[in-house]
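A.B. asks: From the sequence below, what's the structure:
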Amino acid sequence: MLDTNFDHMVTVKMIKLVYRLELMVITLLAIVMAWYGLAFLEWNTTLGVMTLIATPIVWLFLVLTSRMALEFLVNQFKISEYLRAIKDRI
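C.D. replies: Purely as a prediction, here's the structure:
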């Protein structure tokens, strides 16, 4: 954290923690969405069933989007590391 030259990237080391936290938040969101779907079944069956069907689709979409964004971020840092290694060889 005290590296003022930014030679060592913290983001790459923290990305696993960030992904796990995102998975927990997305899963909690899906649980709440499913709970609302069950609650909707009592007064509007169609809305309740649609919500229950949409819950795993939304969960999967959010997990994939999160994973792709984090992979893109890690990829950018790896490109930077590889370019630094090439620069140091020359």
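A.B. asks: hey, let's count contacts and neighbours off CA atoms from now on
C.D. replies: Fine.
A.B. asks: mind checking the longest helix of this protein?
C.D. replies: helix 45-89 (DSSP state H).
A.B. asks: Spit out the contact partners of the most centrally placed residue in the chain.
C.D. replies: Note on the chain: the residue nearest the mean C-alpha position is Ser66, at 2.8 Å, using C-alpha atoms, centre = their mean. Going by C-alpha atoms under 8 Å, 6 or more residues apart in numbering, Ser66 touches 19, 22.
A.B. asks: I have a second one here; can you model it like the first so I can compare?
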Amino acid sequence: MNFDYMITAKLVKIVYLLALVPITLVALVMAWYGLAYLEEGSSVGLITLLATPFVWLLQVLFTRLVLEFVINQFKISEYLRVIKDKD
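C.D. replies: The predicted structure follows:
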């Protein structure tokens, strides 16, 4: 029941993979709607299709940045513990 060992570093990989699933599904739905609008001759379809990979990439990058921030906070905590134990 003590919290000396952090499991967050191992869980963050799983969280990242689990986050990729809905992000990719949203991108696929967005592309599908883009194709549907494109068939109707709407320029919105083309814009949607062109924007889909950028939206996917931005969502993946944002998720990665947030998770890296979390990992960074835990590493800082571990380094401080090492410094404290040296004394």
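A.B. asks: Give me the TM-score for this pair.
C.D. replies: Once superposed, chain against chain, the TM-score is 0.93 (TM-score structural alignment, normalised by the length of structure 2); 87 aligned residues with a C-alpha RMSD of 1.1 Å.
A.B. asks: hmm, back to that, start and end residues in structure 2 for the longest helix of structure 1, please.
C.D. replies: Aligned by TM-score structural alignment, helix 45-89 of structure 1 falls on residues 42-86 of structure 2.
A.B. asks: now the matching stretch: how far from the chain's centre is it?
C.D. replies: Put simply, stretch 42-86 of structure 2 sits 5 Å off its chain's centre (C-alpha atoms, centre = their mean, to the nearest Å).
A.B. asks: can you pull the contacts of Tyr16 of structure 2?
C.D. replies: Here Tyr16 of structure 2 is in contact with 63-64, 67 (C-alpha under 8 Å, 6+ apart).
A.B. asks: If you map those residues onto structure 1, which are still there?
C.D. replies: Contacts conserved in structure 1 for those, using both residues aligned by TM-score structural alignment, their matches' C-alpha atoms under 8 Å: 63-64, 67.
A.B. asks: and which of those is nearest Leu28 of structure 2?
C.D. replies: Thr63 (17.8 Å; C-alpha to C-alpha).
A.B. asks: so what corresponds to Lys13 of structure 1 in structure 2?
C.D. replies: Structural alignment places Lys13 of structure 1 opposite Lys10 in structure 2 (criterion: TM-score structural alignment).
A.B. asks: The residue lying farthest from the centre of structure 2 and Tyr79 of structure 2: what is the separation?
C.D. replies: For structure 2, the C-alpha lying farthest from the average C-alpha position belongs to Asp87; by C-alpha atoms, centre = their mean, that distance is 38.5 Å. Relative to Tyr79 of structure 2, Asp87 of structure 2 is positioned 13 Å away (C-alpha to C-alpha, to the nearest Å).
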